[in-house]
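**Q** below are the sequence and a predicted model; questions follow.
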Amino acid sequence: MAHRLSPVGLDFVASAPVRLIFAREVSAPPEAVYAALADDVTGWPRWFTAVTLCRPTGGGTGREVRLKGGTRFQESILAADGPERYVYRVDQTNAPGLRALVEEWRLSPADVGAGPGTRVQWTFAMDGAAPLRGALKLGRAGLGRAFRDAVTALEKRLAAQAA
């Protein structure tokens, strides 16, 4: 059964009880990475394998997301500051124990290989019941691997589109 989460704001990214931050550099420019994150919402399942469905809602002010295993999210976009930042908050979910969740994607120029690329930083900021907080801290490596694999797949997808 779905339940509502706390309507936290952008400041939650810095103040959440659990903050997991992952970063990786890719060869695609920030504008291309941002477009894949914020503009091509329905394309997420093509590069983030944990995502089975992602579609805009509310005329682009929100998203509906479904993950492998059946977890569902209704989200609100908190910031879409292209090409530097894309932030969304989970408003409703069927994930038990979750009280608040905000994800922030920060993009900055980086020198990668033979040319300019992007440093992609993902912050997973959450609050939940103590067992969930503990499990998430223990599961940090798995979440980091999912991020790394997703960003690697996104980089390959963007390279293929640019070719």
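**A** Perfect, I can see it now. Residues are numbered from 1 along each chain as shown.
**Q** C-alpha only now, for contacts and for neighbours.
**A** Noted.
**Q** which residues of the chain fall in helices?
**A** Assigned by DSSP state H, the chain shows helices spanning 12-15, 30-34, 44-47, 130-138, 140-162.
**Q** possible to save those as TSV with distance to Arg72 and mean neighbour count?
**A** As requested, the helices of the chain are arranged in TSV below (distance: least, C-alpha to C-alpha, whole Å; neighbours: other C-alpha atoms under 10 Å):
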stretch	distance to Arg72	mean neighbour count
helix 12-15	21	16
helix 30-34	23	21
helix 44-47	14	18
helix 130-138	17	13
helix 140-162	17	16
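**Q** measure Ala35 to Arg133 for me?
**A** Shown here: Ala35 relative to Arg133, a distance of 32 Å by C-alpha to C-alpha, to the nearest Å.
**Q** ok, structure two:
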Amino acid sequence: MARRLHPVGLDFVETAPLRLVFAAGVSAAPGAVYRALAEDVADWPCWFTAVTMARATEGGREVRLRGGARLRESVLAADPSSRYVYRVDETNTPGLRALLEEWRLTPTDSGTRVQWTFAVDGPAPLLAGIRFGRSGLGRAFRDATRKLDGRIAAAAP
């Protein structure tokens, strides 16, 4: 890993210079979604196609993305009933100053509302590029939640 990022806290999800928020409904219960996010880390590539490798580390995760990005993350909040939050501590991605992701899980009558907040800081050209790519991130999120929901349903007894 080449670069260390700013060690932002949980408040960054609200104060980041750029916040992209996506939401989708799934039929799976919040606990099952939480397990997939926080406990079955190595399975992320099976349902989130942007992820090529993920593994749990002490206090966090190591992740590789399509295109070659590598991330070392620290988990900041892990509440099985409501959310999973991590920040990127180190990356080989140029320009990033800080990156935090929050997955909020809200029970619904039909399953779970999954909300993903992508909170980022960097120079203006980088933030403009991320804004430009918002629709692609949204599509990746929707595809991932759909695949995750199907995977959870297939594994259910």
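**A** Yep, that arrived. Predicted, not measured: the structure shown is a model, and the values here were computed from it.
**Q** need the strands for the first structure, in chain order.
**A** Ranges of strands within the first structure are 3-4, 18-26, 51-57, 62-67, 72-81, 85-93, 98-112, 115-128, based on DSSP state E.
**Q** so which of the helices of the first structure gets nearest Ser76 of the first structure?
**A** Go through those one by one with C-alpha to C-alpha and the one that ends up closest to Ser76 of the first structure is helix 12-15, at 14.0 Å.
**Q** so where is the closest one in the second structure?
**A** Under TM-score structural alignment, helix 12-15 of the first structure corresponds to residues 12-15 of the second structure.
**Q** related to what we said a few turns ago, any chance of the strands of the first structure in JSON lines, plus mean neighbour count?
**A** Rendered in JSON lines, the data for these read as follows (neighbours: other C-alpha atoms under 10 Å):
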{"stretch": "strand 3-4", "mean neighbour count": "14"}
{"stretch": "strand 18-26", "mean neighbour count": "18"}
{"stretch": "strand 51-57", "mean neighbour count": "18"}
{"stretch": "strand 62-67", "mean neighbour count": "19"}
{"stretch": "strand 72-81", "mean neighbour count": "19"}
{"stretch": "strand 85-93", "mean neighbour count": "22"}
{"stretch": "strand 98-112", "mean neighbour count": "21"}
{"stretch": "strand 115-128", "mean neighbour count": "20"}
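**Q** tabulate these (JSON lines), appending distance to Lys137 of the first structure.
**A** Compiled in JSON lines, the strands of the first structure are given as follows (distance: least, C-alpha to C-alpha, whole Å):
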{"stretch": "strand 3-4", "distance to Lys137 of the first structure": "23"}
{"stretch": "strand 18-26", "distance to Lys137 of the first structure": "8"}
{"stretch": "strand 51-57", "distance to Lys137 of the first structure": "21"}
{"stretch": "strand 62-67", "distance to Lys137 of the first structure": "20"}
{"stretch": "strand 72-81", "distance to Lys137 of the first structure": "21"}
{"stretch": "strand 85-93", "distance to Lys137 of the first structure": "19"}
{"stretch": "strand 98-112", "distance to Lys137 of the first structure": "14"}
{"stretch": "strand 115-128", "distance to Lys137 of the first structure": "11"}
